[in-house]
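1. below are the sequence and a predicted model; questions follow.
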Amino acid sequence: MVEQMLNPVTEAKRQAGIDHMLKAARRFVMANGLDATMDQLAEATGVSRRTLFRHFTSREKLLAAAFATGMDDYRHRLPDYDGDLDGWLRETCQAAHRMNAVIGPGFFELASRSDLPTDLADVEHRRRREFRDAMSDIARTAWAAAGHRGRPPKSFTGTVTAHLSPHFTAALVIDAGETWQTAAELAYAAIIAALEVPAL
């Protein structure tokens, strides 16, 4: 009986440890790139190489799991539509660009390298699919909320996708020397203009 009561607590602690490892590994790789070694990942996560290998049979599986959990967080951190198109769209742009602003070289390597190991290539394909699905959902919601009928045109979905992309944030922050807040404002203005409704 006592053993059964401890199992959920033990499992919760084990899962919390795994979540910590994945978050720390993702943060390190985002900042330093995909070629991080297991020694570097062990140091970044605060556990031994042996512990990492006990949970993840390879460096690639660890990185794949770390990126996969980051993708799961992305959708949950975007606001749900609440009936206020202007407020929701502003919040959506801010949430997307706030998340994009912490993306570093590791993400851009993942998004652009053609020589990814299978586990990482699978995660990248999933990330692209899920990002496109999220952008399509945002485009459909905004299009309907603005009073348009039917599916949004591809040009509108493309506007949403381009302006909420991490690449858009990076262009503003790195190339133009602006902030993620400026990226969010420009994204909002572009999406509102593409909806053919006046900015509210």
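-> Now that the structure is in, tell me what you want to look at.
2. every contact and neighbour count from this point should use C-alpha atoms.
-> Fine.
3. biggest helix in this protein, by residue count?
-> helix 2-32 (DSSP state H).
4. show me which residues of the very next helix or strand once past that helix are buried.
-> Using DSSP states H and E, the helix or strand that follows helix 2-32 towards the C-terminus is helix 38-45. By neighbour count on 16 or more other Cα atoms under 10 Å, the buried set for helix 38-45 is 38, 41-42, 44-45.
5. chain neighbours aside, what residue packs nearest to residue 151?
-> With sequence-adjacent residues excluded and distances taken as Cα to Cα, 6 or more residues apart in numbering, residue 151 is closest to residue 140, at 6.5 Å.
6. wouldn't the one you found be in contact with residue 158 here?
-> No. With contacts counted by Cα atoms under 8 Å, residue 140 stays clear of residue 158, the gap being 11.7 Å.
7. of the two, which one has the most company?
-> Applying other Cα atoms under 10 Å to residue 140 and residue 158 shows that residue 140 carries more neighbours, namely 20 against 16.
8. what about that one, distance to residue 160?
-> 10 Å (Cα to Cα, to the nearest Å).
9. next, the one to line up against it:
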Amino acid sequence: MDRRTAIADAALTVVARDGLRALTHRAIDSALEYPAGSTSYYFRTKADLLAAVATRLVELSHNSFVDIADNETDVATVVGQYLHDALTHRMAELRARYALMLDPTVAQDVRDVLAHSLFSLERARELFDDPAHGDGLVSLCEGLVADAVFARRASNGVAALSLPVAVYLRGAGSSLRGNSVDTGLA
């Protein structure tokens, strides 16, 4: 792993564990046991560091989705597995995402990237003839994640997460462009 990626991962971990106020260049250097000034060499400002975290969250979400979609073609099942994976194995990413999205001191362009770090609105729209159905699917999925994160409920499993997605897809059935995930959501 290159240093930029290691720094972004460490920053993500610090924000998820300790909050945005704990994120400093010195904290990242210490966490990675890098010489003082290493993080600021790669990311001059805290804004640069936050942008790197946002970019990394998009990359991690995309990779997770692609790994799951490579083994399954049913949209509801893929989305359920993706949500379950996020809620059981990638909770730190979700906590960091929400911490950054909700903090008004984080630049709007970074928050815009974070808004699309879990699901790609554009890709969801490609699943349907009517783009509004793609918007609705993303909203449903965001709600399922927020409900689990903020209510601090354990994931009830893939089937429980897939069910509302399947119901939504059935309701939007005439607009769905087939039942595959070739375009994906992340």
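-> Looks like it came in fine. The shown structure was predicted, so the numbers you read here are calculated from the model rather than taken from an experiment.
10. residues contacting the residue nearest to residue 151 of structure 1?
-> Each residue near residue 140 of structure 1 by Cα atoms under 8 Å, 6 or more residues apart in numbering is listed here: 151-152, 157.
11. closest one of those residues to residue 132 of structure 1?
-> Distance to residue 132 of structure 1, by Cα to Cα, is smallest for residue 157 among the contacts of residue 140 of structure 1, at 9.2 Å.
12. trace the closest one over to structure 2, please.
-> In structure 2, the residue matched to residue 157 of structure 1 (TM-score structural alignment) is residue 134.
13. count of neighbours near the residue nearest to that match when sequence neighbours are not counted?
-> Nearest non-adjacent residue to residue 134 of structure 2, counting by Cα to Cα, 6+ apart: residue 125, 4.1 Å away. Residue 125 of structure 2 is flanked by 22 other residues according to other Cα under 10 Å.
14. isn't residue 125 of structure 2 right next to residue 132, touching?
-> Yes. Here residue 125 of structure 2 reaches residue 132: they are 7.2 Å apart, a contact under Cα under 8 Å.
15. show me what contacts the alignment partner in structure 1 of residue 17 of structure 2?
-> Per TM-score structural alignment, the equivalent position to residue 17 of structure 2 in structure 1 is residue 31. By Cα under 8 Å, 6+ apart, residue 31 of structure 1 lies in contact with 103-106.
16. out of those, which are buried?
-> By 16+ other Cα under 10 Å, the contacts of residue 31 of structure 1 give 103-104, 106 as buried.
17. so which residues of structure 2 form helices?
-> If DSSP H is used as the criterion, the helices of structure 2 fall at 3-18, 25-32, 38-42, 46-69, 75-89, 91-102, 108-115, 121-126, 131-150, 158-171.
18. just say which of those is most tucked in.
-> For the helices of structure 2, average neighbour numbers computed from mean count of other Cα atoms under 10 Å are highest in helix 75-89, which has a mean of 21.
19. leaving out sequence neighbours, find the closest residue to residue 28 of structure 1.
-> Per Cα to Cα, 6+ apart, closest to residue 28 of structure 1 is residue 44, 6.5 Å.
20. likewise residue 181 of structure 1?
-> residue 94 (6.8 Å).
21. how about the one you found, what's its partner in structure 2?
-> That one, residue 94 of structure 1, aligns with residue 81 by TM-score structural alignment.
22. so its match makes contact with residue 68?
-> Yes. Between residue 81 of structure 2 and residue 68 a contact is recorded at 7.1 Å, counting by Cα under 8 Å.
23. quick one, what contacts the residue positioned nearest the centre of structure 2?
-> By Cα atoms, centre = their mean, the mean C-alpha position of structure 2 lies nearest to residue 118, the distance being 2.9 Å. Residue 118 of structure 2 sits next to 57-58, 61-62, 186 when contact means Cα under 8 Å, 6+ apart.
24. return the closest of those with respect to residue 4 of structure 2.
-> Of the contacts of residue 118 of structure 2, the one sitting nearest to residue 4 of structure 2 (Cα to Cα) turns out to be residue 57, at 13.4 Å.
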